[in-house]
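>>> I'll drop the sequence and a predicted model, then ask my questions.
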Amino acid sequence: MAATPTPLLLLALPFLFAALAAAQPRPFGGAPPGYARYVTDATATGVEEEYDYIVVGGGAAGCPLAATLAGPGGGRVLLLERGGAPAEFPALATAGGFVRTLALADPSPDSDAPAQAFSSEDGVPNVRARVLGGGTAINAGFYSRAHPGWFHGHGEDAEVPDWDMRLVNSSYEWVEQELTFQPEVHGWQAAVRAALLEANVTPWNGFTVEHVTGTKIGATTFDASGRRHSAADLLAFARPGRLHVAVRAAVTRVIINPIDPAARRGRSRPAVAAVGVVYQDRLLQQHHALLRPGGEVILSAGTLGSPQLLLLSGVGPASDLASLGIPVSVDSPDVGKHMFDNPRNGISIIPSVPIDHSLIQVVGIPSANGTASYLEAASYIVPVSPMLRPAGPFISPTSPLYVTMATIMEKVPGPLSEGSLWLSSPNPMETPSVRFDYFSRPEDLAQCVVGVRRVAQVLQSRTMDIFRSAAGTSSQGRRGRARRDFRIVGATLPLDWSTNNTAVADFCRRTVATLWHYHGGCVVGRVVDKDFRVMGTQSLRVVDGSTFSVTPGTNPQATVMMMGRYMGLKMIAERHSRRLVNTSSYSELQE
């Protein structure tokens, strides 16, 4: 299904490079980041080294996981990140660099850009992170915990981990103490807050990191000075000497070997185990990182990277692997299946009055049961596109180079439309193919219709009148008084949006975009068990959003970072339990 991208970023993409090239933010001074002492380029790592834990992917889950495993009670940890470090890209440090980073995303696997562009088979443009910190280093910075019901399952046949909620909450708090801040809400965000309440997205909840019904201000990962904090900052909590972080280290496969039947201690145990990984540096030199006895490989490479690496390593549908000439280690038909992306649709305007640049701070959650679409808003400074100039009197050939575009968007929270991921080739440097099949289920389309109508209601509120065009056509208001129209960018809703389901559904299909919250591919109960171990293997886990069947709340980054900390603590506890058992058994033998 080909889709027309939303205008917020994509309409102006061809013009962003030249217009923003001179808009580099000034780097922040001061000491180097806390993670710097652990980081080295992969070219400086050994050809073969041994570790207790090998974490693949230095993103939202991988950074807190590696820091925890290299902390008290942990072991020697290697964290492998295919991209560079955030400090190498000054634009990432500020909220103003958000648009620029996405606009300059490079699809090439050889690029140094911190964001990699790709398009799904649906025709929807997308971006995946390629930098230490992962999505937390390039996103809009919004932070909010998961919906409480998320921890208890998403349907009768869905399996979920046995979450220890005390440990969940303490893991959230550990992240929040370092990375989150209360934003100052004014200008556009304050207007959106008032408009949501006027549109009956109530109650007003003030500032909170909890997922609550109504309108709220969420936390941000940008501090009071405007500096971004990312998951990479959590690496500073590792113990010196235990953590090694290799950047520009592209993992090509997990080394999976058969287990000696005599050592399996029973027929029900897996027949294969992960013993290490192969990765290459930017000079194409191959490196082997191997596990010490009792060690583990943990994939935290994200929704695209983790299932891709399992497939490349011979864990996946046997027929698919055989067709690509990949030796089969485990026939696991659900690897790469059950992929989901939350459809995003919105309406963008060019306000008639100057407004501030703001990323997402205020959200509206209309329903307590988590089924209604979430609403949020942002405003961005973008260059004027020539294709906008003839569209009306607000933009003329004498317009300034830059214009502020504001948007209100809705996100379908738990889409039922299910896609899949597959390898187009056995080349590990290629982005895998993925199709999300947006709106293939009528329930998702119905949710979008309701959500888009809510966006329209917010724009129709009296609070938003100040942003209507000072010149142009007028329409009849609800009280019979003429009201100026908005200067809409891109697709517009039909005049009968409040009653015409078919027309609004067509709007949803034509303007569907991603909010970069895609998940699945290594879902719990199908590919990994409740402890995130890859079923059919030993010493191999997946700890990231690819294990989710439903995205956790308005934004997943809080929960993915919590998950990294949580699983690090759980794995350390498991390791100590095994040591106690082994010590006890040895003592009994000695007696």
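The structure has been received and is ready for your questions. Just so you know, these numbers come straight off a predicted model, no measurement behind them. Residues are numbered from 1 along each chain as shown.
>>> CA only for contacts and neighbour counts going forward, please
Will do.
>>> contacts for stretch 518-528?
158-161, 303-304, 306-307, 332, 334-342, 420-421, 530, 532, 534-535, 541-542, 545-551 (Cα atoms under 8 Å, 6 or more residues apart in numbering).
>>> got a PyMOL select line for the buried ones in the residues you listed?
Buried residues within these, by 16 or more other Cα atoms under 10 Å, are selected in PyMOL with:
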select buried, resi 159+160+303+304+306+307+332+334+335+336+337+338+339+340+341+342+420+421+530+532+534+535+541+542+545+546+547+548+549+550+551
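>>> what about the contacts of stretch 518-528, which are in helices?
Counting by DSSP state H, the contacts of stretch 518-528 place T303, L304, S306, P307 in helices.
>>> what about the longest strand in this protein?
strand 286-299 (DSSP state E).
>>> need the contact partners of it.
So strand 286-299 is contacted by 45-57, 274-281, 306, 539-544, 575 (Cα under 8 Å, 6+ apart).
>>> Y402 contacts V384, correct?
Yes: using Cα atoms under 8 Å, Y402 makes contact with V384 at a distance of 5.6 Å.
>>> more neighbours: which of these two?
Counted by other Cα atoms under 10 Å, Y402 and V384 do not tie: V384 has more neighbours, with 22 against 13.
>>> contacting residues for the more buried one?
A12, S399, P400, L401, Y402, V403.
>>> from L11, how far off is the residue nearest to the fifth one when sequence neighbours are not counted?
Here the nearest residue to Y402 in space, its sequence neighbours aside, is P383; by Cα to Cα, 6 or more residues apart in numbering that works out to 4.2 Å. Going from P383 to L11 by Cα to Cα, to the nearest Å gives 10 Å.
>>> in addition, the following structure is provided for comparison:
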Amino acid sequence: MAAISTRLYLLFGILLVPSLAAAQSRAFGGVPPAYARYLVDAAAMPAVELYDYIVVGGGTAGCPLAATLAGPGGGRVLLLERGGAPSEFPALATAGGFVRTLAMADPAPESDAPAQGFTSEDGVPNVRARVLGGGTAINAGFYSRAHPEWFRGRAEVQDGEVTNWDMRLVNASYEWVERQMTFQPTVRGFQAAMRAALLEANVTPWNGFTVDHVTGTKVGATTFDASGRRHSAADLLAFARPSRLRVAIRATVTRIITNPIDPSARHGRSPQPTIAAVGVVYQDRLLDQHQALLRPGGEVILSAGAMGSPQLLLLSGIGPASDLSYLGIPVSADIPDVGKHMFDNPRNGISIIPSVPVDHSLIQVVGIPSANGAASYLEAASYIVPLAPALRSSGPFIGSSSPLFVTVATIMEKVPGPLSEGSLWLSSSNPLESPPLRFNYLSRPEDLARCVLGVRRVAEVLEGRALDGFRSAVGSTNRRGAVRRDFRIVGAALPVDWRTNDRALADYCQQTVATLWHYHGGCVAGKVVDRDFRVIGARALRVVDASTFSETPGTNPQATVLMMGRYMGLKMIEERHSRRPVIPS
């Protein structure tokens, strides 16, 4: 997700969610969304049912994956989503609801809020999606493809040969997503000023509008259309064949059902699988249990995200044997790296209250200073929020007791490909609870050094003349006696000697670190899954989501996770029929 300071959300109020009927009326003009034809509340599902594919998690990867598997050449598919439908939450429908949605993030396991809050063991607030469409239903809508090196970095050696992603199919899968749910934004106001400020700070060249990852300053795509309505991964479900797809909402998977494989029957991959997935158990909102079982040749695919997928493997006895035994969970497969190698891109930024009214704008313009990976990515957003009580006690807001709203603009940097890593573990057998995890932000000196460079670049952007129109009327006098207008800063201010004092900037990085909601890992490829995203040591079980990434792709991962769902669906259909897929036009 694109970024606004998470800590600000804890100060901002929440809005109540109207009924489903009112939500549909507001978000879709009274017409139910196209995906509604597939929806079933889990409480109305049969106790036992058979499917060719069971996809766990109706999010960024799960929706395009399920839609593809239930399309031409596919089979009967069940998509299980623990949350409700986007149409139940009107705040999700427009960009203006982005802050409100995150403000009402509720950590309670029993809540039906579309965003579930959690705080890492580092003390950094975060959020995970709990709604059909996943992160695409609650994020800031910025869409940009992975950098080419990301795919080359995922080449693996198999039988002495290097195997890469099929880039023809990758590009076709990107294009399929983009035809359905991306748009070129109209850049104006603060975003236009940000574009000029990046170029003034020598984040060049100017690349115009492109979905490609390119060095310099560019405008990326958005998932909000010209009328301001959000398009999420849930919309992609409309491309499934209705007779083949069922989507159960408010369905929480509690474990994967596995059977041991007789050693005499093992064949194929190396290492030899020792267990086979045969289905899943899930519970509905009334806590009644259901089973979804596989037909012969079927598969269970986890697309529950970087927290949900490793958590479910652990709950199913797939993970480090010593940890599972300590928790009293029967061990099905000893895979030591489940839950390990968790990463989150640290974000630091500066928030200001502009001196003039600005439009509400989420991420549209980004700066990519270099192609060598040593520099941070830069982006900005402006948004309207209720004024925090702490700010009412200063300046023109003194004595105000009525609700006040203020526009805040944030310029931020993201450290790409952090080396600092953490882990996730179980503290409860309740699948509704978020498992504890620690990211160890900026614990590696390389990451801290990159943050220092990134924050310094943010400061340079703020120093440029392109943003002068947003400075306050109050200024400070320099040594020559000239008055330079200052920004009204929200939160921590930069050290005065930020140009030269690396230590002070490092302290600033550590004190103000926040998340960009791009956390990943826990089921990393090469350690938990193989090159085809099959769980190592298991048959009929895959993980297809960002938990398999050791590095987040590009400035924002949603484009690549969406592509991944479509890509793997086509590859699995190819395997099903043992022929190369016909790439859709």
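Yep, that arrived. Everything numeric here is computed off the predicted structure, so don't read it as measured data.
>>> so what number do they get for TM-score?
Superposed pair, TM-score by TM-score structural alignment, normalised by the length of structure 2: 0.94. Supporting alignment: 570 aligned residues with a Cα RMSD of 2.3 Å.
>>> which one in structure 2 is aligned with the residue nearest to Y402 of structure 1?
Aligned counterpart of P383 of structure 1 in structure 2: P386 (TM-score structural alignment).
>>> now swap in R253 of structure 1 and tell me
Using TM-score structural alignment as the criterion, R253 of structure 1 maps onto R255 of structure 2.
>>> surely that match touches L312?
Yes: counting by Cα under 8 Å, R255 of structure 2 touches L312, with 6.3 Å between them.
>>> for the two, indicate the residue with more neighbours.
L312 (22 against 18).
>>> alignment lookup: that one to structure 1.
Using TM-score structural alignment, the partner of L312 of structure 2 in structure 1 is L309.
>>> which residues does that match contact?
L309 of structure 1 touches T252, R253, V254, P428, counting by Cα under 8 Å, 6+ apart.
>>> which of the residues you listed sits closest to V192 of structure 1?
Using Cα to Cα, P428 comes nearest to V192 of structure 1 of the contacts of L309 of structure 1, at 43.7 Å.
>>> what sits closest to that closest one if chain neighbours are left out?
T252 (5.4 Å).
>>> contacts for the helix or strand hosting the one you found, please.
Element membership of T252 of structure 1 [criterion: DSSP states H and E] is strand 250-258. The contact list for strand 250-258 of structure 1 (Cα under 8 Å, 6+ apart) reads 56, 80-82, 271-281, 309-310, 312-313, 329, 428-429.
>>> do the same with stretch 15-24 of structure 2
With Cα under 8 Å, 6+ apart as the criterion, stretch 15-24 of structure 2 contacts G30, V31, P32, P33, S87, E88, F89, P90, A91, R100, M104.
>>> now, of those residues, which are buried?
The neighbour count (16+ other Cα under 10 Å) marks P33, S87, E88, F89, P90, A91, R100, M104 as buried among these.
>>> need those in a markdown table (columns: secondary structure and distance to A196 of structure 2).
Output for those, formatted as a markdown table (DSSP: H, G, I helix; E, B strand; the rest coil; distance: Cα to Cα, whole Å):
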| residue | secondary structure | distance to A196 of structure 2 |
| --- | --- | --- |
| P33 | coil | 39 |
| S87 | helix | 37 |
| E88 | helix | 39 |
| F89 | coil | 36 |
| P90 | helix | 34 |
| A91 | helix | 31 |
| R100 | helix | 29 |
| M104 | coil | 34 |
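>>> what's the spacing between I368 of structure 2 and A105 of structure 2?
When I368 of structure 2 is compared with A105 of structure 2 (using Cα to Cα), they lie 31 Å apart.
>>> ditto for P260 of structure 2
Distance from P260 of structure 2 to A105 of structure 2, by Cα to Cα: 40 Å.
>>> more neighbours: which of those two?
A105 (24 against 14).
>>> residue contacts, that one?
A113, P114, A115, Q116, G117, V127.
>>> ok, L569 of structure 1 next?
Contact analysis of L569 of structure 1 by Cα under 8 Å, 6+ apart lists T68, L69.
>>> quick one: it is in a helix?
Yes: when classified by DSSP: H, G, I helix; E, B strand; the rest coil, L569 of structure 1 is found to be part of a helix.
>>> not counting sequence-adjacent ones, nearest residue to A47 of structure 2?
Per Cα to Cα, 6+ apart, closest to A47 of structure 2 is H290, 4.6 Å.
>>> which stretches in structure 1 count as helices?
Along structure 1, counting by DSSP H, helices occupy 7-10, 13-20, 62-69, 97-103, 165-179, 187-198, 302-312, 318-323, 442-460, 501-511, 557-590.
>>> with that, I have no additional questions.
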